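A.B. asks: can't give you the sequence, but here's the structure:
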């Protein structure tokens, strides 16, 4: 079955062993600097501490947002280990540069990070037999159903928009975070969407599905 695991953390360590660099150095030299992602890393410098967005949690009874004052302080310290599965801190502008590179099939502003064929391969459904996550996964950490949604090397992949109850095109891909964040790319409409709401947990409000619906309804051929 498909489920969250430590696999991406293991791959991060494999990169360190092969390259002789820390994962922090590797990502900075191979991805962040070439793409101009100047505000992305595994920690926030002291001089940028006031730029760190606040994190909120939903009140158990009212679902109103409560400030989680201590939650973001870990980002102000350099971690003891750099994990491939999480821990990066970024900005909306930087993350949009990353997603735009994917939307443009591996290239941004004349800098090529991936080949078009690699992006195409990564955004295919890699679940055995071409099944969806409902058939092969566990519905953990998600406020939306997994019907009609497969999984590739860059996140979820829409394999049946009708079953998924999504307005996105066939082949759209993306993923969401615990604090109601998300990104998705629609290769047919040639658009990318990034949402950086900071609210735990992600099923407090159906923000991601509502945003997707609003964006798709606004498109005119």
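C.D. replies: Yep, that arrived. These numbers were taken from a predicted model, which means no experiment stands behind them.
A.B. asks: Could you use CA atoms for every contact and neighbour count after this?
C.D. replies: Noted.
A.B. asks: quick one, helices of the protein?
C.D. replies: 7-19, 23-27, 33-35, 92-103, 116-122, 133-136, 161-164, 207-218 (DSSP state H).
A.B. asks: need the ones you listed in TSV with mean neighbour count, can you?
C.D. replies: Shown next, in TSV, are those (neighbours: other CA atoms under 10 Å):
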stretch	mean neighbour count
helix 7-19	14
helix 23-27	18
helix 33-35	17
helix 92-103	18
helix 116-122	14
helix 133-136	18
helix 161-164	16
helix 207-218	14
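A.B. asks: Out of the ones you listed, which is closest to residue 150?
C.D. replies: helix 133-136 (5.5 Å; CA to CA).
A.B. asks: same for the closest one, what does it pack against?
C.D. replies: strand 149-151 (3 or more CA pairs under 8 Å, 6 or more residues apart in numbering; DSSP states H and E).
A.B. asks: so how far is the strand it packs on from its chain's centroid?
C.D. replies: The chain centroid and the centroid of strand 149-151 are separated by 14 Å, computed with CA atoms, centre = their mean, to the nearest Å.
A.B. asks: Below is structure B, check it against A:
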């Protein structure tokens, strides 16, 4: 556990930090979130923590510091770290076509521009590992708009926790055409799920085992896994949505009268015994565990004497890997972050211009979130790490992330 210090010693105004408590409590009172928690660290010291509301409205159980939550796409930075650990050993390079590892991708086709049918295709290059990591591969998600997402939705290609091993899912995905020529656009996708399978192939280990032995164990993230850890079921939160239908069916989303409709009960969730190790969205864990991962990134690849990556590799990962910002690459997809003034590194977004992103932040700060409205960012310029947990899908329901960044920057005096 990190040291808890007087916020003033780390450049925070305690009174203004209380605004965060008020904001969190208001979201619960207004039935936007059932419950939430927030952890802020600066210079490796804890300066703020608050938890409010409930992890289960039905059971009247409080949302607490040790609550286990679905982090969904906040799994992506972990998987990106896993691949870079293998790249550091010379087992792969980022310009390698994915077909070098998964032959099903050997002969790819892409939808022609303006296609209205899944059969309207042309020959395409094989996506590279780099394109998979940066969402420029031509893959997509079922909840995005377009021809490919519709086909993925029809085949239920979402890498849910109960869909079985990665290999057949990835081969099923490879049989579909790409949404566009690799490298030509940015579209949020299951590319990092494919990367997770590449990690399995390169390491010779199932992804859950690689994570446990090489990342989660060394970092002391003992409450984080693809399945709710044994003995932790009573701490696992339920998932809620304000939508009438599927909480991830963004193409047909309609807001219901009930803003907190439970869609995944802690007692019956597939995350209790996951058999799909989704590198794009499969982990569950606690806020303190994820803070350890964020702090490892902030400190350049090491934490408490355990080094996962070199500082050079972390600097590389947390740099913008796109030609410009995300908006310049013609995105048509859902995304966890703003697109103007935001670049993309390996596994997360990078602030290029806070003014254009319309949210306070430092140039270079690295962040990502999950579909259940969780969020984290690492601001190395200010030695700051922030993790926010809640359980409401979709994450686009409320402008919580922009508001949280504004609240944190408002509370900083130095």
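C.D. replies: Great, that's in hand. Note that the structure is predicted; figures quoted are calculated from it, not measured.
A.B. asks: ok so, going back, of all the helices of structure 1, which one is nearest residue 180 of structure 1?
C.D. replies: Using CA to CA, the nearest of these to residue 180 of structure 1 is helix 207-218, at 7.3 Å.
A.B. asks: which residues are contacting that closest one?
C.D. replies: For helix 207-218 of structure 1, contacts defined as CA atoms under 8 Å, 6 or more residues apart in numbering pick out 144, 166-168, 180-182, 195.
A.B. asks: in the superposed pair, what's the mean gap between it and structure 2?
C.D. replies: Comparing helix 207-218 of structure 1 with its match in structure 2 after superposition yields a mean distance of 0.6 Å (mean CA distance after the TM-score superposition for structure 1).
A.B. asks: That helix maps to which residues in structure 2?
C.D. replies: Counting by TM-score structural alignment, helix 207-218 of structure 1 pairs with residues 400-411 of structure 2.
A.B. asks: so what does the helix ranked longest in structure 2 touch, helix or strand wise?
C.D. replies: Ranked by number of residues, the top helix in structure 2 under DSSP H is helix 14-29. Applying 3+ CA pairs under 8 Å, 6+ apart, one finds that helix 14-29 of structure 2 contacts strand 45-56, helix 400-411.
A.B. asks: Read off where the first one ends up in structure 1.
C.D. replies: So the one you mean is strand 45-56 of structure 2. Under TM-score structural alignment, strand 45-56 of structure 2 corresponds to no residues of structure 1.
A.B. asks: check contacts around residue 223 of structure 2.
C.D. replies: 68, 229, 284-286, 289.
A.B. asks: make it 10 Å
C.D. replies: 66-68, 216-217, 229-230, 232, 284-290 (CA atoms under 10 Å, 6 or more residues apart in numbering).
A.B. asks: between those residues, which is closest to residue 309 of structure 2?
C.D. replies: residue 216 (13.6 Å).
A.B. asks: Quick one: map the closest one onto structure 1.
C.D. replies: For residue 216 of structure 2, the residue aligned by TM-score structural alignment is residue 32.
A.B. asks: Pretty sure its match sits against residue 88.
C.D. replies: No: Residue 32 of structure 1 lies out of contact with residue 88 (CA atoms under 10 Å); the separation is 11.5 Å.
A.B. asks: pretty sure residue 174 of structure 2 is in contact with residue 108, am I right?
C.D. replies: Yes: using CA under 10 Å, residue 174 of structure 2 is in contact with residue 108, at 7.8 Å.
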